[in-house]
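Colleague: The following block contains a protein sequence and its predicted model.
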Amino acid sequence: MWYTFIYIVVSPRHKTVKNKRNFTVYSGCSSMSLLRIHCLGDFRAEIDKDKILNFDTEKTRALLAYLAVESDKPLRRSYLVGLLWPEEPEERALHSLRQTLSRLRKVLGENLSKALILTERDTIQLNPQADIWVDTRVFTDWLDKAYRFYRSQKGQGFFHFRYLKRAVAVYEGQFLEQMVLNKCDLFQEWSLLMREKYNMQAIKAFSLLASYHERRGEYQLALQAALRIVALAPWDETAHAQVIYLLGLDNQWSAAQCQFLAHKNYIAEQLGVEPSEEVMRLFQQVREAASGKSVLEPRMPALPYQLPDSFSSFIGRENELDEIMEMITNPGQRLITLAGQGGIGKTQLALELAHQLVGVFADGVFFISFVAAQMPAQILPFIAEALGLVFSEEAELQTKLFDHLRNKEMLLVLDNWEHLLSFAESTTLLDNLLRLSAQITILVTSRERLNLQQENLFSLSGLGYPQDHEILLEQAGDYDSLCLFNLRAVQMRRDFVLNETNLPFVLRICRTLDGLPLGIELAAAIVFEKGYEYTATQIENDLDVLTSKITNLPARHRNLRAAFDVSWDLLKPKEQTVLSRLSMFRGGFDRHAAQQIANAGAGILSALVAKSLVQMNSNHRFYLHEAIRQFAAEKLETHADCADVQQSHARYYAAFLARKNPDLKQAGQPQALADIQQEFGNISLMWNWLVEHTCIPEIIACQDSLYQFFSVHSLIKEGMHWFDTALQKIQYAPNAELAQAVLLVRLGALAYTAHELPRAQSALLRSQEILLRHDTSDELAFCRLRLGWTYYLTKDFSAAQDYVWQSMDYFRCVEDALGESQALSVLGSICLKQGKQSEAKALFEEVLRLCRKTGNPRQLVQTLNRLGDLSCYDGHYDLAVHQFEESLVICRQLNDRYNQAILLNNLGTIYHVRNDYTQAEGFYQKSLQICREIGDQDGIALALNNLGELATQQAHYPAAIRYSEEALQIANQLQENWTIVACLNSLGEIYSHIRQLEKSQDYFIRAIRLALKIDCIDLVARVSVNLARVCQLIGDQPNAVALFRSAIAHPATEHDLREKAIGWLKEMGIDSAGEADDQLLLPLVTAYLSGEKCY
C-alpha cells in the first residue's frame, strides 16, 4: 500500500511508503450500493438491480422482509423470536435470532450490513435513513402522491395518472406470494393482513387506470389493467364484466366466452350464486356481436378534445411533466402559466400535457393558439372555434360561449398569450373564464407572466445536459438535450449515430445553447452540411448560423434571431438598454452587480424576469440564457456607452477579488473560494480586459486571489496560462516592474506544483532579483519560501533551508502565523526525506497549532494529512483515521477534488493494513474514479498499484499483475520515479507470493537502485524488507537476517513493515533484537547490490 503526501502551500503530491493519498472517508461504508427488497410477488433482495442475494434459510428471508416492511420503528428482539421461533424456549429462540442475523450480515456483506442493520441490546431495526429501496414503501409513496388531490366527486380534483402508473409498475404480485413458514402463526397472520392491504390498494389503482384508458380509447391498456383486477379479486363482477366487454370490443370472442364461463363457475362454487342480470345482458351483447347480428358499441363515449397534431416527437421533460401535472390535479391551482423564452419548448410541452390529459377532464381538453391574434376581440372567436361552436351573431358570442362553459369540467390550453398581455381586456377575460366554473382549468403559455392573483407560475428552462464534465457514450441517453439532438439528426440522416468522435462536439453545442430545444433542433439540421466541429465553433461565436430551411415551420422558429426579435420588440426602451448591458455578465450576477454595472434597478430587473429574458434561481442569482446574451450583446455593441460598461464590469470584479484576499488566508476561505467560483466567468472576462488595457494597479490588487483560487482547485495549467499571458502583455508597459515580479512569483509557484522545476526556479529567481529593488518584504518572503520548495524537490536541502529560514525571519518579525506555518512545513518535509521522523512530527505538530490559530483550512488539510501519515508510520491507525477524516471534511468544503482523491487513497491503506479488504477496495476505487475525472495520472497509477497489492493479499494474482503493470506503465510515461519504485516493489511482492523468486528479486533490486538514486530512505527501507524476505525464501539466511534487523532498527521503516520483518525473523527462529543500529541499512543495501555480503 502506498500513501501520498500533500505538499504544504501549493500542494504537489509527496508520497510516503504506502501509496497513500491523504484525505478522509465517508461515514458508514464507502461506495455504498443500493439494496433493493421486493415483497410484492416472490420475495427477492438484490444489490444495484443486478446481483440477486441468495439466502440459505427461509427464516433469513422472512426476517429481512419483516425488517424492511416495518423499518419505521425499532423491533424488540422478544417480539421477533415470537414471530419466527414461537415453539422454541426463549434462550434458544434468541440464539436462533442471533444466528439468523449473522447469516443475513454474511449475505449482505460486512460494509452493507453495518450501515443497514441497527442493533441494540433489546431491539433491531433496518436503518430508515439508509439507501434501501423497498417495493411496498415505493408502491404506497407513489399512491399517496397520485391521490394527493383526488376526490371521487366530479370537479373535486384528479388523480395523478403518471404517478399511478409508476405505482402499479412496482406491484409485481401479491405480498410475499410464495413465502410460507410452518408453525409461525403470528408471521403468517401478519403476512395475510399485509397482503389484503396491498391487494385492496392495487385493485383501486388498476380500476382507475382501466377506466382512464377506456375513456381514451386505449382498449388494450384498459384490458391489461382489468385482468390484473380479476387476478387479485376473482369475485369482482364489475372487473369481469369489463374484461368480457373489452375482449369483445377487440373481436376476441372465444376469450370473452371463456372469461364469462370462468366467472360463472367461480361464483357458483365459491358463493353459490349466478351472474347478475347486467353481466348476462353484456355477455348476450357480445355473443350477438360475434355472430354479426349487431355491433358492440363503446360503453364510454370518447371524451371531447381538440388538439393539433404534433409533427415532431416529444423528448424528455419527465420532471416537468410530473410537476405541472401535479399542479393541474390540484383544484386550488386553476390558472397555470408555463413561462419561458422563445424556443424553450413551451408549446410542445403544453401540447404533450394536453394529449396525456385526454380522458381526465369530463368535458374535454382544448388547445387554442393565439400566435395570430393581434387584439383582444379575437380571443373569444378563437376559443369558440376550438370548441366547435358556431354563433350567428357576434353580439351573442360572449353570452352564449360563457353559457356553454358554465359548470364545465374542462382544460383550456391557451398558447402564445404574450401577444395579448398589453391589453387589459385579456386579463379580465381570464378572470371571467375562471369564475364561470370551479371545474375549468386554464394552462397558459407565455414569454411573460400574467401578474394575476390566481396565477401559478411554472418557469421553463432548457433541456438537461452535462454541465461541466465529459461523459461516457453510454450515459448520453440520460440527458434530454442529447436525446433531442440524436433524434433530429437521425431524421435528417438515417445513418447518423452518436459516437465517441462526434459526442464532444454535440456536447459543446448543447452547452452553448444551454439546452434550448429550438437551438438544438436547428443545429442538428445543419451539422451534416457544416460539420460537427465547425458547427460547434460557429454557434459559440455567432448564433445566426442556426437558420432552418424547413418551410412549414412558423417564421418565429426558423432561426433564433427571429425568436429573440419578437421578445425585444415587446420591451420598453429602458428595458432594452438594461438588457443589453446585462449581456456583459458571464455566468450570472447578483442585484448589486446589476445595479452598479448595468444600472438595473429592482423594478426593471423584475420586469425582465417576468418577461423570461432574465432567469432567477433559488439563491436570487440572475443569469441570461446564452442565446439571449449573444443577441443582447450585439445590441450593446451599437450603444455609445459600450466601452464604459466594459470598464465598469472589469473594475467591479477586480475590486471584488481584492476584497476576497484576506478571507482566502483565514477561516473564511471556503466561502471566499465558493464566491470566486460562482463569479469565475465574470472574473475571466475581467482579467482579459485588465491585461489588454495594462491596468497595473488592478492587476497587482487581484493577482494573489487568483493564485489562491487556481492552487486550491488544482487549476495549475490554467493559472500558469493566465499569468504567463499577462506577463507577455505588460512587459513593455510603464511602471509595470513590480507587477511583473508578483506575477512571476505566482507563475513560479504554479510551475513548481506542475513539476516544471526549471521553469519554476527561473521565474522565482527573476522575481527575487526585481523584488530586491523594491520595498516589498512580504512578496520577497513569499518568493523565498517558494524557492525553498523548489530546492527541496531537487534534493538541495541546504539551499532549501537557507531560503526557508530567510522567509521565516520575516514571518516571525511581522507575526505572520500563516507564513510561519508554511515555512515550518517545508522544514518538516525535509526531515521526512532525511528519515528523521520524530523531528518531522514535532515540526508538523507546531504547524498544526499555528493552523488552528489562523484558521486557514487549506493549510490545516495539508498538515492533518502529514500528521496522519506519520501516525501510520508509528502504527497509530485510529489516530490516523481521525486526522484523515477531519482533513477530508475540510477538503470537501473547499471542493478540492485532487486532495480528496489523495485522502481516499490513504484511508484505503489503513483498512488495507487492518485486512478490511472490502473497505480498502471501496476507498481505492473512489480515489481512482476522482483521479480519472480530473486527469491526475500519477494518482491513477498509485490507486491502481494499491488495488494490485490488495489483490495480492487476497491471492488474486493475475488481477494483481494487471493492476500493477498498468500502474507501472503510467508511471514510466510520467517519469515519476517515486511511483515507479512503488510499482516495482508491488510486482516484486506478487512474484514472491507465487514463488517466482528470481523475477521477484530482480524487481526489488531495480526498485532499491531507483530509491537510492532519488534519495528516498523510506522507500529503501520498505523494499529492503521485501528483498530480505526473498533472501529468506531462497535460503540466503545471513543476508536475510542482516537486512531484516537493519530495517527494523531504522527510523524510516513503517510500523506495519517492522511487524512483518519481526514475524519473518520469528519464522526463522531468530530474535529480532540482535546486533543492528539505525545507521546500518544503507551500507548493507549498498553492499548487497554490489554483490558483497551484508553480514
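Modeller: On my side now, so go ahead.
Colleague: rest of the way, CA atoms for contacts and neighbours
Modeller: Will do.
Colleague: Scan the protein for its longest helix.
Modeller: helix 185-215 (DSSP state H).
Colleague: So which bits of the next helix-or-strand element following that one are buried?
Modeller: Note on helix 185-215: by DSSP states H and E, the next helix or strand toward the C-terminus is helix 219-232. By 16 or more other C-alpha atoms under 10 Å, the buried positions in helix 219-232 come out as Tyr219, Gln220, Ala222, Leu223, Gln224, Ala225, Ala226, Leu227, Arg228, Ile229, Val230, Leu232.
Colleague: And stretch 724-734, by the same measure?
Modeller: Asp724, Ala726, Leu727, Ile730.
Colleague: Going by distance to Arg1009, which of the residues you listed wins?
Modeller: Asp724 (38.4 Å; C-alpha to C-alpha).
Colleague: which residue sits closest to that closest one in space, ignoring its chain neighbours?
Modeller: Leu747 (7.0 Å; C-alpha to C-alpha, 6 or more residues apart in numbering).
Colleague: secondary structure element for the one you found?
Modeller: Going by DSSP H and E, Leu747 is in helix 737-753.
Colleague: got another, please set it beside the one above:
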Amino acid sequence: MSDLRAFRDAVREHRRAVGRSQQQLARSIGLHPDVLSHKLHGRDNAVLTMPDVIGIAITLASWGALVTRADVHALLGLMEVPPHAIPDTAWSASPLAALRAGDGDAAAAKAGLRPAAHAQRGLPADEPAAQRLRVTPAPLPAPTTPLIGRERERAEVAAAVAASRLVTLTGAGGTGKTRLALQVARDLAGDFADGAAFVDLAAVREPALLATTMARALGLAPASAEMAEAYLAEALQHRELLLVVDNVEHLLDEIQLLARMLAVAPAVRLLATSRIPLRLYGEHSIRVPPLHLPAHGSAATAAADSEAVQLFIVRAQAVRSEFAPDADELGVVSEICAALDGLPLAIELAAARIRLYSPRALLPLLRSRLALLTGGPRDLPARQQTLRSTLDWSHALLAPEERQLFARLGVFAGPFDAAAAAAVSAEPDPASTLEHLAELADQSLLDITTGETPGFSMLQTVREYSLARLAETGEQDVVRRRHLAHYLTVADAAGQELDGPGQAQVLDRLEAAYPNMQAALDFAWHQAERDATCLGEGLRLAAALNLLWQRRGPLAEGVLQLDRLLALDDALQRPTPPQIRASAVLASCTLACFKGDYARTAELARHGIELCTPLGDHQGLARAQRFLGEVAIAVGDYAAAEPHFERELAEASQAGDVCWQADAYNMLGEVARHRGEFRRATFLLWQALKLFRAAGDPDRMSTMLGSLGEVARDAGRPVKARRLFGAALRRHAVLGDRRHMAYELEGFAAAAGLEHAGRQALTYLGAAQVLREETGGPLPPVEQAILDRILAPAVAALSVTERHDALGQGRNQPLATTIASALSQVPRLPDRLKAQTATGRADSTRNPVA
C-alpha cells in the first residue's frame, strides 16, 4: 500500500540535503508549486500520478540527492511504483545511468558524502536550463536627446563594469547619473548574452517592495511579495545580464538584496545609481563629476569644445533653432555654465530660457538669483545647493498659473496626459492646461513623450522639487484627492469599455496608467483614517482594476490591494456604503479564485451574499454563486457545484444581465464536461456563446471556443480541440490576456499528448507555465489532473534529457514564437463553425466538435 506521508517526508529530506526548495522541484517536473503541494498532501482531490513520482525521483537524482539505484527504488516503492515503470532508455541515460548500484554507497552518502559523490559523477550542480524562469525585461528607455560628452566617464564606467560585478554611480541629483548609466548599458548590452535591463526605483517608497519591483522590471510576476526574492534568484542564477538599478539611495534598508542576487547569479553585473555609495562588499563606486568646464578666460574655440557649453548650445537650439553664439557669446555661455557648476540638469533648465533672453541678458539674472539663494539649507552639498537654486530660479520665472500647475504635477508617479493634469489642477479649460504643459516642457521641467496624444513625465529630481513646492502650499491632500478621483474615473470608464471590441487598447491604457493607479491606492490607504471618502474611492478603484489584474496579472497584487483596504474598512468600524464594499469583496473573491485560494474564495463569496441580499443586488448574488460553484468544481464535487450555477442563472435572469446568464450556462457546461456528458456540455457552451455575442463581448465568445476545445480534448478528439483552442488563442494573444493564453497553450499540449507528440506537448506546457508564473494563477487541481492523465503516456516515452529540452524550449523561447508555432498547425475555423460563432447559433442536435 502506498504511503503518501512517508513519500512526502522522504522527498523533503532528500531535497533539503542538497539545498533545494519544493518550488524548484515543482518547476523541474512541470507543475506549479501550489499544485505539487496539493498533490503531496492529498488536498482537494489532487493525486500524485506515476509520472509525477518518476519525475520527482529523476529530478532528485539529477541534483545528487539520490546517489544509488537503491535510493531510487526505495523512493518509488513508497508509492508502489515499480522500477520497471521507468523506461530502459531513462535508466541508461543521465542522470540515472550514473547512479551506483550498492546500498553501501547510499549509506555513505547518508553519512555526509553526498556532495563528494555528486562531484565525482560530474553531474551539474545547477537545475536544468529548461526549468529556468524566463527573464523578459522591457527595452532600455530610449533617450529623448543625445548624451553630450561624457566620453571619459563612459570609458571609465565600462571598464569598471568589466572588472567589478557591482558598480555604483554616485553624485548629487542633476549630475546625470541615470543618463550615463543608460548610455553605458546601451554600449555594453551586446557583450552580455541576455543583454541589459533597467529597474527604476524612484517611485518605490517601501523598502519591502524592492524585490517585487525588480521582479516586475524583468518580466516576472511573483505570486506574492514574499516570493519575489525567490523568483529573482531563480530567474537570474543562470543569466548573463547587465542590470541597471536606478535611484537606490532611499532603499538602503533593503539593499542587501542586491548582494544576495549577486551571490546566486554569478554572470549578472549590477550598475546602480545612488546619491551615496551603497557600502556593499565588492562595490566599485564612481562619483559622476559635473560636465567639463572651460578654463576661465579661455578662447572661443576652447569654450566651444567644453562639454558643458556644448550641452547648453544643443538645448538652447531645441527652443530657438537659430541660436548660434558668436565668440563673445561663447564666453558668456561659459560663465553661465561655470555659475551652474557644470551640472547638466541646471544647464538644461537655464538653456531653456534662451527663447526669451540672450546669454548676456540671462547671465546677470542667473547670478543675482544664485547669490540670493545660496543662503539656503547649509547642510546640502554645494553642488546640490546650486541645483536647488537653479530650480528655484527657473520656478520663479514661471507665470503664476504655471507655478501652480508645476507644483500640482508632482503627485503623478508615472506618465500622464493633459486631461489628468487638468483634473489635478482643477483647470476648467483643457486647452489652457495643454498650453501651460508645453511651456513647462520648453523650460525642461517636463519631458514629452510622443504618441496619439502627447504624454508628459518628470525627472525624479524635478518631481521631488515639485512635491516640496506643493507641500509649501498646504494643498497636497486636496490635489492627491483630485488625483485619486481622476484615476477612479479613468478606471470606471475603462470598465465600461472592457466588454466591447476595443479591449486590447483599453487594457493597454490601464497598464500605462498603472503607476498612477498604485499611487492613488496608496493615498487612499494612508488617508483612510482621516477621510472615509478616500477609503470608499480606494475600494472602488481597486474593484475597477479587477479585470486588468485578471487578464494581465499579477493576481496577487490585486488581492493584496483589495484585502488591505477591506481589512482597514473592518478595523475602522466606520462602514463603507454596502454597495461599494460588496463590489470590492466580489472583486477580491474573483482574484482569489483565479489565484487558486479556494478557502478564501468561498469565504468572500459567502460574505458577498450577506452584503448583496439586503441590497437586492441580483448581479452581485449571481457572481457570488458562481464562485461558490467554482470552488466545488475545483475539488471535484460536481453535485455541489451544479445548484450554485443554477442559482447564478436565476439571479442573473432576475437582474436582466445577459453576460452573467451566459456565464451560468458556461459553468453548467463545465459541470457536464467533467461528468463526461459531452453532448450536453456542448449545447450549454453554445448557449453561452450565443448570449455573449448578443452582449457584444468578443473576448468571452473566444473563451467559449476554448471551453468547447476542452470538451473535444476530454472526448479524445485532438484535431477539433486544436482548432477550437487556436481560435481562442488568436483572440487572447491580441488582448494580451495571459491567463486565458495559458489555458489555451495547455490545450495545445493536451492535443499533442493525445497524438503521442510528447516533445511538442512539453514545449507548449513550458510556455503555459511561464504565463501562469507571471499571473500567479495555477491551473485548478481538477484540471491539472486531467492534463497529467492525458500527457503521461506521451511524456513517459521521452528520455529525461528530451523532457528537459522540450520544456525548456517552451519556457525560454519568446512567447510569440510558441504561439506562432501553435497557430501555424491550425487551420482557421471551418465555414460552418465560423458562421455559428458569428451568429451565436449552434444546432443543438449536433456536436460542433464532432
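Modeller: Sure thing, it's come through. Given the structure is predicted, the values throughout are model-derived calculations rather than measurements.
Colleague: which position in structure 2 aligns with the residue nearest to Asp724 of structure 1?
Modeller: Correspondence of Leu747 of structure 1 to structure 2, assessed by TM-score structural alignment: Ser588.
Colleague: Does its match touch Val559 like I think?
Modeller: Yes: with contact defined as C-alpha atoms under 8 Å, Ser588 of structure 2 reaches Val559; the gap is 5.6 Å.
Colleague: neighbour-wise, which of those two wins?
Modeller: Higher neighbour count among Ser588 of structure 2 and Val559: Ser588, with 27 against 21, using other C-alpha atoms under 10 Å.
Colleague: Based on its surroundings, how many neighbours for the aligned residue in structure 2 for Asn688 of structure 1?
Modeller: Aligning on TM-score structural alignment places Asn688 of structure 1 opposite Asp522 in structure 2. The number of residues packed near Asp522 of structure 2 is 16, by other C-alpha under 10 Å.
Colleague: cool, Leu541 of structure 2 as well?
Modeller: 27.
Colleague: going on from the helix or strand encompassing it, what's the next piece of helix or strand?
Modeller: Element membership of Leu541 of structure 2, judged by DSSP H and E, is helix 532-544. Using DSSP H and E, the helix or strand that directly follows helix 532-544 of structure 2 along the chain is helix 546-552.
Colleague: quick one: that next one to structure 1 mean distance?
Modeller: Compared with structure 1 after the fit, helix 546-552 of structure 2 shows a mean deviation of 2.1 Å (mean C-alpha distance after the TM-score superposition for structure 1).
Colleague: residue range for that helix in structure 1?
Modeller: Counting by TM-score structural alignment, helix 546-552 of structure 2 sits on residues 707-713 of structure 1.
Colleague: Residues contacting that stretch, please?
Modeller: 10-11, 664, 673, 676, 716, 718-719, 746, 750, 858, 894-898 (C-alpha atoms under 8 Å, 6 or more residues apart in numbering).
Colleague: By neighbours, which of the residues you listed wins?
Modeller: For the contacts of stretch 707-713 of structure 1, neighbours tallied by other C-alpha under 10 Å; top is Leu750, 30 neighbours.
Colleague: mind checking how far it is from Leu715 of structure 1?
Modeller: 9 Å (C-alpha to C-alpha, to the nearest Å).
Colleague: Equivalent analysis for Ile52 of structure 1, please.
Modeller: From Ile52 of structure 1 to Leu715 of structure 1 the distance is 43 Å (C-alpha to C-alpha).
Colleague: Also Leu843 of structure 1?
Modeller: In terms of C-alpha to C-alpha, Leu843 of structure 1 sits 29 Å off from Leu715 of structure 1.
Colleague: Let me know how buried the residue lying closest to Ser369 of structure 1 once chain neighbours are set aside is, in neighbour terms.
Modeller: Nearest non-adjacent residue to Ser369 of structure 1, counting by C-alpha to C-alpha, 6+ apart: Asp415, 4.6 Å away. Residues contacting Asp415 of structure 1 under the criterion other C-alpha under 10 Å number 22.
Colleague: Would you confirm that Asp415 of structure 1 contacts Gln348?
Modeller: No: using C-alpha under 8 Å, Asp415 of structure 1 is not in contact with Gln348; the gap is 10.1 Å.
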